[in-house]
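How does the following fold in three dimensions:
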Amino acid sequence: MKKHLALILTTVLTLAACSAPSSEREEPQSSYSGPDPAAGSDYTGPDVTGLTTDDWKTTVVSDELNYPWEVRISDGTLIVTEIEGTIAMIDVDGNLERHDVRTSNPVRHDGGSGLMGLALADDFTDSGIAYIYYTYADGSALKNRIAEAHYDGKSWTETRSLLDDIPGHELYNGGRLAIGPDGNLYATTGWVHNEDYPQDRSSLAGKILRMNLDGRPAAGNPFDDSYVYSYGHRNPQGLAWDSEGRLYSAEHGESANDEINRIVPGRNYGWPLVQDDSRRAGMDAPFLSSGSDTWAPSGIAFAGDDLLVAALGA
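Down below sits the predicted model:
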């Protein structure tokens, strides 16, 4: 029996629980025969099942942030990327320190491009190692880079590039990074307003990518010698794994039609050939679609069996 998933839209949205009717959804199928991405997962989260809007409280931690993009936490300190190329660190007392990130190419903030994703190594507290996703200029073109970075207690510095030449755009860059329960680094990339890229497995645009922490394609990826984990994406924003190690992603649609997708390795999620709940042979329909409403989803995270989605629309 399919496990019930509750979706709670947060941030600007009024909190509301939604679910995908199990009788109307087919389990995605894949020919993938690599290692189980859920292997070794020991995820546990707080049980928020049954909470109502009256149970949710908000506290302003800081109102000094400049276009915040990704939020991580380490030893009680919030670590927040800001799109112009800075990282804000907010301690338990609400004190904020802002650091310029020294990168091998200047961060290019152009509309929605800039310093976006951040993932912390498991031993970040001791090693200071993290992973960043940012936009840079390559002549007149925008490109995105996934890089390793180091925090020495005083400053943030890129230490090596893991993957260059990801197509960039003023708006559609994806940009999320997350370390999965399998220990690999996952990244979302946008379609950069090119209708060919999402369906082209040789392009890095419009994809979810999976790599080792040293930047090589992860062993067992569904396509040989490729970073591509799934394709046919428009502008995927959030990545999160449930308690059974299944990966979900939140994705911006066009003119509403925002999506929550259950990601199966090697599967095609349809953009730009289909969106919303439309079906086409060889392409997966979304697990949940906003239809004519707009969520404008960003980061996502599981709390127990509930998927929390930060959103900018109602």
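
Please make it C-alpha for all contacts and neighbour counts, starting now.
Fine.

and residue 193, how many neighbours?
Neighbours of residue 193 under the rule other Cα atoms under 10 Å: 19.

my guess is it contacts residue 172, does it?
Yes: assessed by Cα atoms under 8 Å, residue 193 is found in contact with residue 172 at 7.0 Å.

what packs against the helix or strand harbouring residue 260?
Using DSSP states H and E, the element containing residue 260 is strand 259-263. Here strand 259-263 touches strand 247-252, strand 288-289, going by 3 or more Cα pairs under 8 Å, 6 or more residues apart in numbering; DSSP states H and E.

count of neighbours near residue 109?
18.

again, but for residue 71
Burial of residue 71 is recorded as 18 neighbouring residues (other Cα under 10 Å).

That one reaches residue 77, doesn't it?
No: between residue 71 and residue 77 there is no contact under Cα under 8 Å: 10.2 Å.

which residues of the chain fall in helices?
124-127 (DSSP state H).

returning to what we had before: go through the helices and strands packed on strand 259-263 and pick out the most buried.
Greatest average neighbour count among these goes to strand 247-252 (a mean of 24), per mean count of other Cα atoms under 10 Å.

Contacts for that one, please.
With contacts defined as Cα atoms under 8 Å, 6 or more residues apart in numbering, strand 247-252 is touched by 233-242, 258-264, 296-300, 309.

how far out from the middle of the chain is it?
Average the C-alpha atoms of strand 247-252, do the same for its chain, and the two points are 7 Å apart (Cα atoms, centre = their mean, to the nearest Å).

what's the angle between it and strand 259-263?
Strand 247-252 runs at 150 degrees relative to strand 259-263, counting by axes from the mean of the first three to the mean of the last three Cα atoms, to 10 degrees.

would a markdown table of the helices and strands packed on strand 259-263 with distance to residue 49 be doable?
Listed next are the helices and strands packed on strand 259-263 as a markdown table, based on distance: least, Cα to Cα, whole Å:
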| stretch | distance to residue 49 |
| --- | --- |
| strand 247-252 | 18 |
| strand 288-289 | 19 |
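
Would you tell me which of those strands gets closest to residue 136?
Relative to residue 136, the nearest member of these by Cα to Cα is strand 247-252, separated by 22.6 Å.

residues in contact with the nearest residue in space to residue 215 that is not next to it in sequence?
Leaving aside its chain neighbours, residue 215 sits nearest to residue 162 (4.3 Å; criterion: Cα to Cα, 6 or more residues apart in numbering). Residues near residue 162 by Cα under 8 Å, 6+ apart: 145-148, 214-216.

could these go into a markdown table alongside distance to residue 81 and neighbour count?
Shown next, in a markdown table, are these (distance: Cα to Cα, whole Å; neighbours: other Cα atoms under 10 Å):
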| residue | distance to residue 81 | neighbour count |
| --- | --- | --- |
| 145 | 15 | 22 |
| 146 | 14 | 25 |
| 147 | 14 | 23 |
| 148 | 14 | 25 |
| 214 | 22 | 15 |
| 215 | 21 | 18 |
| 216 | 25 | 14 |
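
Turn those residues into TSV, columns for distance to residue 249.
TSV is the format used below for those (distance: Cα to Cα, whole Å):
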residue	distance to residue 249
145	20
146	19
147	22
148	23
214	24
215	22
216	22
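
let's see this one next to it:
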Amino acid sequence: MRTRTGAPRHALTASAAATALAAGLLLATADPGGAAESRTTAAPRTAVASLTTAEPSAATRPRAADSTPGGVKTVSSDWTVPWGLSWLPDGSALITERDSFKVFTLSRSGAKKQVGTVPEAVTTDGEGGLLGAAVSPNWKSDHHVFFMHTAAEGNRVARMTFDGSKLSDYKVLVKGIKKNRFHNGGRLKFGPDGYLYATAGDARASDLAQDKSSLNGKILRMTADGKPAPGNPFGTLVYSYGHRNPQGLTWDPQGRLWEAELGDAKFDELNLIEPGKNYGWPTCEGQCSTSGMTNPKRQWKVGEASPSGVTYADGALYMAALKGQRLWRIPVDGTDAGTPKAYYTKSYGRLRTVETVPGENTLWLSTTNADLAGRQPAGSDKVFQIELK
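Okay, the predicted model is just below:
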């Protein structure tokens, strides 16, 4: 049987899990979705108690029982395919643009400032380019920010220094992840264990997802220097495998890792990730009964989802849908995912990234209507703020 098992409860302190959430290290799956897109147990992880935060996290606040998305307001306009979003300790966001390779800061009041570009980034005239961003949990001491982007030889994880005004000191940490016009993955986040997680698509070579010697079709886990994190199940960067085009990552307050993944023509998935597990692609798309493969906790028809970003807030996961053009709310209780409910269907177009604002019962949500599938003019994308009530 393809098993449905919950993630192990690692030895995370409540404060460490809360701190990681506050630092914006929550979260995401990919582009057009469906046919339109082409469509060993790990050692226990050590909680990192030194993560820096700007505000108390959502996990430490009194929970608003069964809170749901409310009013939407525009924080910022005139974006062209904003992709990655990570919070800085001052409460502003670091945001990437996929095709221009530009990096911006965006304040809570909507003040937008370009702080640099990522060197050696290229586009694939599809889903590749400058993708995920992650601010170091120790930014106040190391001033490091991390990016996942497409380069000449493939997809990379790179590190730069950000002094609060400009980016510098580009350094490649991981290179040679195969690229394609589609299925590049791209989400990048620090977990509550202090390690960096990256999603890598199968680059339209589906057999790579089952090849544990390949970095494609995987969730990767690494140190801040790009080395395999201690306790990884195979002694490599690979944390889990059998993924098609994963683009969403987030953690709940107990440190469980949730992932959103674009399927092919049948089903998109929400998975609860355990180290070393096989999530089925290309043998399985959605639930199946193949021995050794782990079933998703939830699945959607591709026209209803094609998910990218995902975040946790007040007892639920919030998942941004591209082709489905809606925000899904999925209540979670332990390792169980409840009945999903859709919000804002077809109201704002293709929804790319959703993140919880540190210390608030609030989400930020971005669109990518100016991408290949959205076909809107450059500058038509926006960043929204959503109050949970």
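
circling back: what does the residue nearest to residue 215 of the first structure align to in the second structure?
Residue pairing (TM-score structural alignment): residue 162 of the first structure is matched to residue 173 of the second structure.

Residue 289 of the first structure too?
Under the alignment (TM-score structural alignment), residue 289 of the first structure maps onto residue 299.

What of residue 173 of the first structure?
Under TM-score structural alignment, residue 173 of the first structure pairs with residue 184 in the second structure.

what's the closest non-adjacent residue to its match?
Residue 184 of the second structure sits nearest to residue 201 (Cα to Cα, 6+ apart), 4.5 Å away.

Look at stretch 97-107 of the first structure and report the distance between its end residues.
Stretch 97-107 of the first structure has an end-to-end distance of 19 Å (Cα to Cα, to the nearest Å).

Equivalent analysis for stretch 96-114 of the second structure, please.
First-to-last residue span, stretch 96-114 of the second structure, Cα to Cα: 10 Å.

Ok, stretch 127-140 of the second structure next?
32 Å.

in that stretch, what's buried?
With burial defined by 16 or more other Cα atoms under 10 Å, the residues of stretch 127-140 of the second structure counted as buried are 127-139.

what's the most distant pair in these?
127 and 138 (30.2 Å).

Show me what the residue nearest to residue 184 of the second structure aligns to in the first structure.
Per TM-score structural alignment, residue 201 of the second structure is aligned with residue 190.

and its match, how far is that from residue 206 of the first structure?
Distance from residue 190 of the first structure to residue 206 of the first structure, by Cα to Cα: 5 Å.

where do the contact lists of the two overlap?
By the contact definition Cα under 8 Å, 6+ apart, residue 190 of the first structure and residue 206 are jointly contacted by 174, 233-236.

What span of the first structure is stretch 74-82 of the second structure aligned with?
Stretch 74-82 of the second structure covers residues 60-68 of the first structure once aligned (TM-score structural alignment).

Can you give me the buried ones in that stretch?
So for stretch 60-68 of the first structure, counting by 16+ other Cα under 10 Å, buried means residue 68.

likewise stretch 127-137 of the first structure?
Within stretch 127-137 of the first structure, the residues that count as buried by 16+ other Cα under 10 Å are 128-136.

how about those, which pair is most distant?
Most distant of those, by Cα to Cα, are 128 and 136, 23.4 Å apart.

Tell me which residue of the second structure matches up with residue 219 of the first structure.
Match for residue 219 of the first structure (TM-score structural alignment): residue 230.

Also residue 278 of the first structure?
Aligned by TM-score structural alignment, residue 278 of the first structure pairs with residue 288 of the second structure.

Assess the claim that its match and residue 282 are in contact.
No: with contact defined as Cα under 8 Å, residue 288 of the second structure does not reach residue 282; the gap is 11.5 Å.

neighbour-wise, which of the two wins?
Just comparing residue 288 of the second structure and residue 282: by other Cα under 10 Å the higher neighbour count belongs to residue 282, 19 against 16.

Report the spatially nearest residue to that one, omitting neighbours in sequence.
With Cα to Cα, 6+ apart as the criterion, residue 282 of the second structure has its nearest non-adjacent residue at 5.9 Å, and that residue is residue 206.

who's in contact with the one you found?
Listed by Cα under 8 Å, 6+ apart, the contact set of residue 206 of the second structure reads 217, 244, 281-282.

what's the answer for residue 104 of the second structure, then?
94-96, 112-116.

how much space is there between residue 185 of the second structure and residue 200 of the second structure?
Residue 185 of the second structure sits at a distance of 4 Å from residue 200 of the second structure (criterion: Cα to Cα).

Between the two, which contacts overlap?
Common neighbours of residue 185 of the second structure and residue 200 (criterion: Cα under 8 Å, 6+ apart): 245-246.

Those two: who's more crowded?
residue 185 (37 against 31).

That one and residue 248 of the second structure, how far apart?
9 Å.

how deep is residue 212 of the first structure tucked in, by neighbour count?
17.

An error on my part: the question was meant for residue 280 of the first structure.
Residue 280 of the first structure, neighbours per other Cα under 10 Å, totals 13.

Export the buried residues of stretch 127-140 of the second structure to JSON lines and append columns for distance to residue 384 of the second structure.
Listed next are those as JSON lines, based on distance: Cα to Cα, whole Å:
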{"residue": "127", "distance to residue 384 of the second structure": "22"}
{"residue": "128", "distance to residue 384 of the second structure": "24"}
{"residue": "129", "distance to residue 384 of the second structure": "23"}
{"residue": "130", "distance to residue 384 of the second structure": "21"}
{"residue": "131", "distance to residue 384 of the second structure": "19"}
{"residue": "132", "distance to residue 384 of the second structure": "18"}
{"residue": "133", "distance to residue 384 of the second structure": "18"}
{"residue": "134", "distance to residue 384 of the second structure": "20"}
{"residue": "135", "distance to residue 384 of the second structure": "21"}
{"residue": "136", "distance to residue 384 of the second structure": "24"}
{"residue": "137", "distance to residue 384 of the second structure": "25"}
{"residue": "138", "distance to residue 384 of the second structure": "27"}
{"residue": "139", "distance to residue 384 of the second structure": "26"}
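
Filter those residues down to just the ones in strands.
Under the assignment DSSP state E, those contribute 130-135 to strands.

For the stretch 101-250 of the first structure, which segments count as strands?
115-120, 129-138, 141-151, 156-167, 177-179, 185-188, 207-211, 228-231, 235-241, 247-252 (DSSP state E, counting those that start in this stretch).

Which of these sits closest to residue 42 of the first structure?
Minimum separation from residue 42 of the first structure across these (Cα to Cα) falls at strand 235-241, 10.9 Å.
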